[in-house]
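# Build me a model:
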Amino acid sequence: MLHRLSPLALVAALVVATPASAADYAIDTKGAHASINFRVNHLGFSWLTGRFDTFGGTFSYDASAPETSKVSVEIDTNSVNSNHAERDKHLRNEDFLDVSKFPKATFVSKSIEPAGDGKAKIVGDFTLRDVTKEITIDAEFVGAGSDPWGGERAGFKGTTTLALADYGITFDLGPAGKEVYLDLHVEGVKQ
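This is a model prediction of the structure:
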């Protein structure tokens, strides 16, 4: 059910070594301050929306050199949640995510291209159903600073679009349902 990811594009855990001025962050899924949401057109009549409830990851960020930033995310595909149990069962089977064979999806950034005004293009490899494709996430810096608990945080939002067929998902959702739109919200806690 996934296609192009945006900071979905964000999945878990390794950050490549970065310059000393870059800070490393863990995506705050424990506090539910991050989300990977999706929508896909259903038969041209409406939008089916959902999210992945279980994922994790890390990112590094240097405000003075954003192009050195890195992102790594891992998604538990079994955690797909469209707020409808029978549909979620179908999304987990071989027509879509095939979670028994492919229990996770991942995103690992390859480059960050600053675009001004806190915006950037995050280019990376997204893997779903054992197929890896390069995708671009349109990202935007939301804010950074001290939190009320003595920590430091940074947050971003992003969007991307994935073509279902690129990942071997050919179930017919009508001519308007060939792509999945991802909407990502990421808040990280400085490590």
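# Going by C-alpha atoms from here, please, whenever you check contacts or count neighbours.
Will do.
# would you list every one of the helices in this protein?
Along the chain, counting by DSSP state H, helices occupy 85-92.
# got the buried residues for the longest strand belonging to the chain?
In the chain, with assignment by DSSP state E, the single longest strand is strand 131-146. Using 16 or more other CA atoms under 10 Å as the test for burial, strand 131-146 gives 132, 133, 135, 136, 137, 138, 139, 140, 141.
# Report the separation between the nearest residue to residue 61 once chain neighbours are set aside and residue 131.
Excluding the flanking residues, the one nearest residue 61 by CA to CA, 6 or more residues apart in numbering is residue 69, at 4.7 Å. Distance check for residue 69 against residue 131: by CA to CA, to the nearest Å, it reads 25 Å.
# before we move on, back to that, among the buried residues of strand 131-146, give me the pair with the biggest separation.
132 and 141 (26.2 Å; CA to CA).
# dump the residue contacts of residue 120.
When contacts are counted by CA atoms under 8 Å, 6 or more residues apart in numbering, residue 120 touches 112, 113, 114, 138, 139, 140.
# roughly how far apart are the fifth one and residue 116?
Looking back up the chat, that one is residue 139. 11 Å.
# how many neighbours does the residue nearest to residue 61 have?
25 (other CA atoms under 10 Å).
# surely residue 136 meets residue 160?
Yes - when contacts are counted by CA atoms under 8 Å, residue 136 is listed as touching residue 160 (6.5 Å).
# and this one, so I can compare the two:
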Amino acid sequence: MKRMLAGALVALSLAAPAFAAQTLVPAKSQIGFAFKQMGVGVDGNFKTFAAQVAFDPAKPEATQATFTVDLASIDVGGPDGNAEAKKKAWFDVATHPKATFTAKSVKALGGGKFEARGPLTIKGTSRDVVAQFTAKPVGNDLQLDGGFPLKRLQYKLGDGAWADTETVADDVQVKFRFTLAGKPGQ
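Model prediction:
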């Protein structure tokens, strides 16, 4: 019985596609965002994030990817804004320290462009997003550049007095560059 079970496990492992996860290179990667506050453009970023990725541009449908952002690492350009963004009305990092995105599907759009779909969870709220990105080799790495729009109020970012979209716009553009070392299957 043990031999049959071992044989079945070996057969299953050989039949399943073998994708080795690539390694995110933090020093060559970034997650940023842009929005308007009182009509003036503001850019920010998150300094700490992680990813588990297996992405092959030749087989995008086999992609496995999860990204996690440390929300306390937010930088909107100054200590006062950074402290405010961590409070309950915004990211509430004491209760919800992380944001996550998991790619549920990835497809090629042609010309080195791709589209990833999946849930983005911020502050306990999950919504499906569609991120478009490009993939290009850079030396031995693979560089993914892209972004997606989101509505901050759908995630309860800016509760109470901050819900006024005349003060802080509802539209936020998220932009990213992920540099991955290694190749799937290696």
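# Contacts only, for residue 152 of structure 1.
144, 145, 146, 189, 190.
# Out of those, flag the one nearest to residue 91 of structure 1.
Distances from residue 91 of structure 1 to the contacts of residue 152 of structure 1, taken by CA to CA, are shortest for residue 189, at 31.5 Å.
# Please enumerate the strands of structure 1.
23-27, 35-42, 46-52, 55-61, 70-76, 80-81, 104-116, 119-128, 131-146, 152-163, 179-190.
# Adding distance to residue 169 of structure 1, write the ones you listed out as a markdown table.
Output for those, formatted as a markdown table (distance: least, CA to CA, whole Å):
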| stretch | distance to residue 169 of structure 1 |
| --- | --- |
| strand 23-27 | 28 |
| strand 35-42 | 13 |
| strand 46-52 | 16 |
| strand 55-61 | 21 |
| strand 70-76 | 18 |
| strand 80-81 | 15 |
| strand 104-116 | 14 |
| strand 119-128 | 10 |
| strand 131-146 | 11 |
| strand 152-163 | 9 |
| strand 179-190 | 10 |
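# Indicate which one of those is closest to residue 172 of structure 1.
Closest approach to residue 172 of structure 1 among those is made by strand 35-42 (9.5 Å; CA to CA).
# Relative to structure 2, which residues correspond to the closest one?
Strand 35-42 of structure 1 lines up with residues 30-37 of structure 2 when matched by TM-score structural alignment.
# Which residue in structure 1 aligns with residue 146 of structure 2?
Aligned partner of residue 146 of structure 2 by TM-score structural alignment: residue 158.
# Surely its match and residue 183 touch.
Yes - counting by CA under 8 Å, residue 158 of structure 1 does reach residue 183; the two are 6.0 Å apart.
# The two: which is more packed in?
residue 158 (26 against 23).
# Would you check how far apart the counterpart of residue 86 of structure 1 in structure 2 and residue 86 of structure 2 are?
Using TM-score structural alignment, the partner of residue 86 of structure 1 in structure 2 is residue 80. In this view, residue 80 of structure 2 and residue 86 of structure 2 are 10 Å apart by CA to CA.
# So between the two, which is more surrounded?
residue 86 (19 against 9).
# Contacts only, for the more buried one.
Here residue 86 of structure 2 is in contact with 71, 72, 74, 92, 93, 94 (CA under 8 Å, 6+ apart).
# Apply 7 Å and report the result again.
72, 92, 93 (CA atoms under 7 Å, 6 or more residues apart in numbering).
# One more: residue 80 of structure 1?
Taking CA under 7 Å, 6+ apart, one finds 51, 52, 53, 88 in contact with residue 80 of structure 1.
# Residue 176 of structure 2 too?
Here residue 176 of structure 2 is in contact with 30, 31, 32, 145, 146, 147 (CA under 7 Å, 6+ apart).
# now structure 1: which of those residues match?
With both residues aligned by TM-score structural alignment, their matches' CA atoms under 7 Å, the contacts of the contacts of residue 176 of structure 2 that structure 1 also has are 30, 31, 32, 145, 146, 147.
# Which helix in structure 2 has the most residues?
Per DSSP H, structure 2 has its longest helix at helix 2-15.
# before we move on, back to that, list just the nearest of the contacts of residue 120 of structure 1 to residue 123 of structure 1.
Distances from residue 123 of structure 1 to the contacts of residue 120 of structure 1, taken by CA to CA, are shortest for residue 112, at 6.3 Å.
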